Each structure stands twice: as structure tokens, then as C-alpha cells.
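Undergrad: pasting the structure only:
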């Protein structure tokens, strides 16, 4: 009979090998159609403590748009980390217009939650008719390890995101998408995965070419 043994580390590696982000909902305006924008600004609205995350999210989204033939720029690269923080609406809109930007994609962190979970030291799956159950010492050894090799706690992080596409001539919302990201390995990986996920949905929704 075969025995399958999964350690806590093995379980984490299995999880890490899967995609960490998923779309929970998306919407587009009724009259929205694929449009070839002249210049798209990717604007991350993230708290200062997550500045590196903002840069990675913006850069990957802009890079994915460029890969599809769009002229796209990241706000941190174009305007610095605080972009339009001290501008009124008219000043900001004039700057955007003068820079040739006709669409903006926002990336907003709606929430960030941390949660603890317990990972057992060893998890064994035995057939009830296997050697480990029918033989005293095999059973003793298996149970001993399970009892005396304790598990540990890990802290997981869950992000809740929203991205919107606005056309600047009217400032109207064209597309909106909400996602969750669970325990990404780092901000670089999260930015890469998020950009591809959103662009794929934009194409599917026929928002961009």
C-alpha cells in the first residue's frame, strides 16, 4: 500500500505554484468598444508604506499594455510618487491633456488583510488496511511522528484590488474590475500576475484591442 506524506512546507509549495490572484467581478459600460488610445496613464492609488508595490503594479500594467501596442506610462515614472496629490481638478486635467493622455487605468488597493493559519508538522494519509495500521510498530512510529513533530503558524496576506479605465475627454468610467490576491510571493510577482490578469479580462470584455 502506498503512503502519501505532506509536510507543511510541501503544502506551501503546492499553494505557491498556483496563481494567487483571481477576478471576483468585472463590468463595462454598455456602449464601450475596443479603442486605440493615444496614451494611457497607469495610476496606482496605494498608501505610502506600499510604495514599492505601487511601482511594481504600475510598471507591469504599463508593460503589458505596451506589449499589446499601446503607448502606456506608469505615473510614478512620469510624475513621481505623489502624482496629482497637491493639484486641483482643473490643474490636473490640464496637465493630463497637455501630456497627450486620453485614458487612465487606476489600480487601487481597497484593503489588505493579514491572517494566521496553523500548518501541521506532518500530515499522513494511510489506507486503513496498510502496513502502518496493521503492524504495531509501523503504527506506533507514524503516530509518534505526528504527535511529536509539531506544526507552526504562518501569516498569510490577502489583498483586495480594484482597477478602473476612464476616458479623459469625458472622464467617464468605461470598465471596472475587482480582484483578490492571496499570499503572493513578493510585489514583483504580484504586479506581473495582476497586469496579465486584468489585460486578459479587458480583451475578453472587448474594452481594448
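TA: Now that the structure is in, tell me what you want to look at. Computed from a prediction, not measured in an experiment: that's the story for all the values here.
Undergrad: CA atoms for contacts and neighbours, from now on please.
TA: OK.
Undergrad: sec struct for residue 19, please.
TA: Three-state call for residue 19 (DSSP: H, G, I helix; E, B strand; the rest coil): coil.
Undergrad: ok, residue 195 next?
TA: Criterion first, three-state DSSP; result for residue 195: helix.
Undergrad: ok, structure two:
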């Protein structure tokens, strides 16, 4: 029974990690000259800077959906650029010219800037409750039989993975940085779990920073 319980805990933990990644904004910045800028009614070109096509597509789609709720039109790099466009690094003139042709007023980039892994030990569930009136304190054998399964229930190691993301917003008119935010995501689990939570947090932060309506 204890062994079944142990594996159940591991299974539940895995499900929680895959469904509920923990993401928080660790810092954000708004260019003083751009304060009061509102993105509602504007067009934003979204570029997820990763080679993983699945991540890029799902993340840009999720961000586009969240932005639409704030009346922001989005052009996704996955729709605008063909996969072979990234095979060779384009010149600045070529890249900016292509993005300008999309009708975008701003460019939003999302990139992974760091990843860390930390292993920690989770002890077994044996505890200490020296209450004399408990029946199993009546003798050694009853005490031993009660606690023996917990003595042998093993602890286990888990590895926490932390991803640090940076999101930047640039003005197409002058290529200047308008807004920037860094986030920390612990145990994102699956791609789907991450893209379901990250865009909401990002859009909420942009609203808090005055770029979108609350």
C-alpha cells in the first residue's frame, strides 16, 4: 500500500507540473519616452526566437489570441516567414523591410535567455507523533508494525527546471526598445502547459505597465 501511495504521489506531482507551470515576472521596464504608448488598435509583429518550430508556432498563436482580446492585431512570424527564411541570417535592411511590409507598428520578440536545473531530495513520509494514548504505544511489536512501512518508504530525487525568458517590444518607426520584461518559469512540463499560461501573464504585465488597457 505504501509503495502504491508513493508512486501515486509521483504521478500526481508529474501531472501538476505538466498542467500548472509556475511563471512570474521578475522585472519589467518601460522607455520613459514611450510612456503612455497604447498598443490597442496597433499591429504587432510577433517573433519567437527559437529553432523549435512547434514551440514557435504554439507560442505565437497563444500570444496572438491573448493580444486580440486587447484589440491588438498580430502578425506572426510563423505565418509571415517561410521556414527556410531562417536558414541564412538576413541583413538588417532585408529583415526590417520585410517586417515593415507586414504593416506592423511594433515588433515583439520572445527569447530564452537562460535555463537552470536544480536537483533536490524529497524525504519519505515518516513522521513523529509521540502521543502515549495511541494504541500502538502499548508495546514494541505494535509500535514496530505501525511504523515499519514508513521506515522503508524511500525518499526520492526530483529535478526542478527553471527557464528565464525575455520579451522585448520595439518601435518600427525607429527600432528603439519601448518595453522589456523578464520572466521565470519553474517546471513548465509540456509545451502546451507553458503556452497556456505564459501569454496571459505577459499581456497582464503589459497592461500593468500602461501599454494595454486593464
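TA: Cool, the structure landed. This one's a predicted model, so the numbers in the text were calculated from it and none came from an experiment.
Undergrad: Provide the TM-score value for the superposition.
TA: Scored by TM-score structural alignment, normalised by the length of structure 1, the superposition of the two chains gives a TM-score of 0.82; 201 aligned residues with a CA RMSD of 2.7 Å.
Undergrad: from the chain's centroid, how far away is stretch 191-204 of structure 2?
TA: 6 Å (CA atoms, centre = their mean, to the nearest Å).
Undergrad: what sits up against that stretch?
TA: Outside stretch 191-204 of structure 2, the residues within contact range by CA atoms under 8 Å, 6 or more residues apart in numbering are 18-21, 23-25, 55, 58-59, 62-63, 66-67, 188, 212, 214.
Undergrad: just the ones of the residues you listed in helices?
TA: 18-19, 55, 58-59, 62-63, 66-67 (DSSP state H).
Undergrad: now distance to residue 196 of structure 2 and neighbour count too, for these, in TSV please.
TA: Output for those, formatted as TSV (distance: CA to CA, whole Å; neighbours: other CA atoms under 10 Å):
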residue	distance to residue 196 of structure 2	neighbour count
18	11	17
19	9	19
55	12	17
58	9	18
59	9	24
62	7	17
63	9	20
66	10	19
67	13	21
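Undergrad: ranges for the strands of structure 2?
TA: For structure 2, the strands defined by DSSP state E cover 22-30, 43-48, 73-76, 106-122, 156-171, 177-186.
Undergrad: want to throw those into TSV with mean neighbour count and distance to residue 141 of structure 2?
TA: Putting the strands of structure 2 into TSV (neighbours: other CA atoms under 10 Å; distance: least, CA to CA, whole Å) gives the following:
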stretch	mean neighbour count	distance to residue 141 of structure 2
strand 22-30	16	45
strand 43-48	23	63
strand 73-76	22	69
strand 106-122	14	29
strand 156-171	16	28
strand 177-186	20	45
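Undergrad: reformat those as a markdown table; add distance to residue 137 of structure 2.
TA: Listed next are the strands of structure 2 as a markdown table, based on distance: least, CA to CA, whole Å:
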| stretch | distance to residue 137 of structure 2 |
| --- | --- |
| strand 22-30 | 43 |
| strand 43-48 | 62 |
| strand 73-76 | 67 |
| strand 106-122 | 28 |
| strand 156-171 | 29 |
| strand 177-186 | 43 |
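Undergrad: name the nearest residue to the aligned residue in structure 1 for residue 47 of structure 2, ignoring sequence neighbours.
TA: Under the alignment (TM-score structural alignment), residue 47 of structure 2 maps onto residue 43 of structure 1. Sequence neighbours aside, residue 106 is the residue nearest to residue 43 of structure 1 in space, at 4.7 Å (criterion: CA to CA, 6 or more residues apart in numbering).
Undergrad: again with residue 21 of structure 1
TA: Leaving out its chain neighbours, the residue that sits closest to residue 21 of structure 1 by CA to CA, 6+ apart is residue 181, at 4.1 Å.
Undergrad: which residues does the one you found contact?
TA: By CA under 8 Å, 6+ apart, residue 181 of structure 1 lies in contact with 20-22, 158-161, 190.
Undergrad: let's go with 7 Å and repeat that
TA: For residue 181 of structure 1, the contacting residues are 20-22, 158-160, by CA atoms under 7 Å, 6 or more residues apart in numbering.
Undergrad: can I get the residues you listed in JSON lines with distance to residue 13 of structure 1?
TA: Putting those into JSON lines (distance: CA to CA, whole Å) gives the following:
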{"residue": "20", "distance to residue 13 of structure 1": "12"}
{"residue": "21", "distance to residue 13 of structure 1": "16"}
{"residue": "22", "distance to residue 13 of structure 1": "19"}
{"residue": "158", "distance to residue 13 of structure 1": "17"}
{"residue": "159", "distance to residue 13 of structure 1": "20"}
{"residue": "160", "distance to residue 13 of structure 1": "23"}
